[in-house]
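# sequence unknown, structure follows:
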């Protein structure tokens, strides 16, 4: 089980350091309905992590990939493609991440957050008027439609199935992965729910830290994950 944890920990961290999700959350938490919609975003994000990971477990269990003595060719190809995608994404994130650092650090309203992070959907400018249900969909979509987060969750589910652990250990590792993936959204949301406007200094520091460091950390994590997938694919081919 220790080896499996070591393999999926970088995948969980790839989700933890998701700048797109954190910047979207900050936009929600500086809106007038911060408490209610912050919880809605957390609910949507948590459901997305759980659903995508569980769907991957179910799919790879149905295919019975853990019963093969050697990984079938399609798994090797999937790892190869995902590895190349993550390496390319790491380069793109690192090169483009510095462009909006200053404006992201100074943003104080949802509109400024969106202008500072143009990768966010333009309609996020209207986040202050979002209903609870629409914010749940936002949290779900930010995860489920992000190719990096989606890739990390699916690779983790594949690794869990391939490990062929006893059911109790599989549940334990899977639960840990999901909880870790939810934590970066849960911590600021709970803080705002408990402290309200008094949490503003923390949000300011969080925004500044993200603007200054997250692109480098995210690029590094994607590079590590990508290289690990390429290494596994090449070992299987050779």
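Received, thanks. Because the structure is predicted, anything quoted here is derived from the model rather than measured.

# Every contact and neighbour count from this point should use C-alpha atoms.
OK.

# To which secondary structure element is the residue lying closest to residue 5 once chain neighbours are set aside assigned?
Ranked by Cα to Cα, 6 or more residues apart in numbering and with sequence neighbours excluded, the top spatial neighbour of residue 5 is residue 173, at 7.1 Å. Using DSSP states H and E, residue 173 falls within helix 167-195.

# how far does that helix sit from the chain's center?
Distance, stretch centre to chain centre, for helix 167-195: 12 Å (Cα atoms, centre = their mean, to the nearest Å).

# which helices and strands sit right next to the next helix or strand after that helix?
The C-terminal neighbour of helix 167-195 among helices and strands, as given by DSSP H and E, is helix 200-209. In terms of contacts (3 or more Cα pairs under 8 Å, 6 or more residues apart in numbering; DSSP states H and E), helix 200-209 is packed against helix 19-29, helix 101-106.

# Helix 200-209: which residues count as buried?
200, 203, 204, 206, 207, 208 (16 or more other Cα atoms under 10 Å).

# relative orientation of the helix holding residue 173 and helix 200-209 in degrees?
Here helix 167-195 points in a direction 120 degrees away from that of helix 200-209 (axes from the mean of the first three to the mean of the last three Cα atoms, to 10 degrees).

# so how many other residues sit close to residue 231?
15 (other Cα atoms under 10 Å).

# before we go on, here's another structure to hold up against the first:
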């Protein structure tokens, strides 16, 4: 278990500090159905991440066998994932807002005040399981678990730990809201503004770091 956590921890932290899901929770917390929408988002986010990382960890791990007989394609999968993350990092960097420019606001941010808990859960699924940036990170986490953990039960537990860590980022604004109530609006609004403004740079750095890790792990396993 310790080896698996060591392998996936940087990736889980990458999911944890992804800006857009955190911004989504902040926007929900300043809307009319703050608690219901935010809680629905958190639960759906956790389930989405846990489901994907578990499926990848078990399928890849089961196909690859134990560490002694693991085929070369497992290493190549890691290298391929690292290369995709590297390409995504380049795309993020090229699309960053120039100095003094205001980042384009995603359409869902403008209508989030009218969300119901069902729509909030749907947004969590889209951001957690459909969004290419997050999907690649979570799949990379599953691949890391499959390579480091032996046995289905160990991989299941490791996948749940990954999902818990990956959910801490979207949980933090909710905890601040519960602790401070309406007084938290100023803090949350400042957090939202900063993360929107620096989303591209944050994601570029995260993707570069995790890309280097995945490629390095793959090369060392060949």
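In hand now; what should we look at? These numbers come from a predicted model, not from an experiment.

# Work out the TM-score between the chains.
Here the superposed chains carry a TM-score of 0.84, computed using TM-score structural alignment, normalised by the length of the second structure; 222 aligned residues with a Cα RMSD of 2.7 Å.

# Now render the buried residues of helix 200-209 of the first structure as JSON lines, adding distance to residue 233 of the first structure.
What follows is the buried residues of helix 200-209 of the first structure, written out as JSON lines (distance: Cα to Cα, whole Å):
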{"residue": "200", "distance to residue 233 of the first structure": "46"}
{"residue": "203", "distance to residue 233 of the first structure": "41"}
{"residue": "204", "distance to residue 233 of the first structure": "42"}
{"residue": "206", "distance to residue 233 of the first structure": "37"}
{"residue": "207", "distance to residue 233 of the first structure": "37"}
{"residue": "208", "distance to residue 233 of the first structure": "38"}
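
# ok, so of those, who is nearest residue 165 of the first structure?
residue 206 (37.7 Å; Cα to Cα).

# Now check the second structure for the residue matching the closest one.
Alignment note (TM-score structural alignment): residue 206 of the first structure maps to residue 191 of the second structure.

# Residue 143 of the second structure versus its match, what's the distance?
32 Å (Cα to Cα, to the nearest Å).

# How about residue 111 of the first structure, nearest residue that isn't a chain neighbour?
residue 125 (4.9 Å).

# Where does residue 75 of the first structure sit, in terms of helix or strand?
Going by DSSP H and E, residue 75 of the first structure is part of helix 73-97.

# Need the residues that contact that helix.
The contact list for helix 73-97 of the first structure, computed with Cα atoms under 8 Å, 6 or more residues apart in numbering, reads 148, 151, 215-216, 218-223, 225-230, 232-234, 236-237.

# mean shift of that helix relative to the second structure?
For helix 73-97 of the first structure, the mean deviation from the second structure after alignment is 2.2 Å (mean Cα distance after the TM-score superposition for the first structure).

# Quick check: longest helix in the second structure by residues?
helix 34-64 (DSSP state H).

# now that one: how far from the chain's centre is it?
10 Å.

# Counting by contacts, list what that helix packs against.
Applying 3+ Cα pairs under 8 Å, 6+ apart, we find helix 34-64 of the second structure packed against helix 19-29, helix 117-125, helix 132-148, helix 152-180.

# hang on, the earlier thing: buried subset of the contacts of helix 73-97 of the first structure, written for ChimeraX?
Selection of buried members from those for ChimeraX, criterion 16+ other Cα under 10 Å:
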select :148,151,215,216,218,219,220,221,222,223,225,226,227,228,229,230,233
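
# Which of the contacts of helix 73-97 of the first structure fall in helices?
Per DSSP H, those map to helices at 148, 151, 215-216, 218-223, 225-230, 232-234, 236-237.

# quick one: contacts for whichever residue in the second structure pairs up with residue 137 of the first structure?
With TM-score structural alignment defining the correspondence, residue 137 of the first structure maps onto residue 122 in the second structure. Contact analysis of residue 122 of the second structure by Cα under 8 Å, 6+ apart lists 41, 44.

# about what we covered before: which of the helices and strands packed on helix 34-64 of the second structure is buried the deepest?
Of all these, helix 132-148 carries the top mean neighbour count, a mean of 26, counting by mean count of other Cα atoms under 10 Å.

# okay, that helix sits on what stretch of the first structure?
By TM-score structural alignment, helix 132-148 of the second structure lines up with residues 147-163 in the first structure.

# State the distance from the residue nearest to residue 5 of the first structure to residue 154 of the first structure.
For residue 173 of the first structure, the distance to residue 154 of the first structure - Cα to Cα - is 14 Å.
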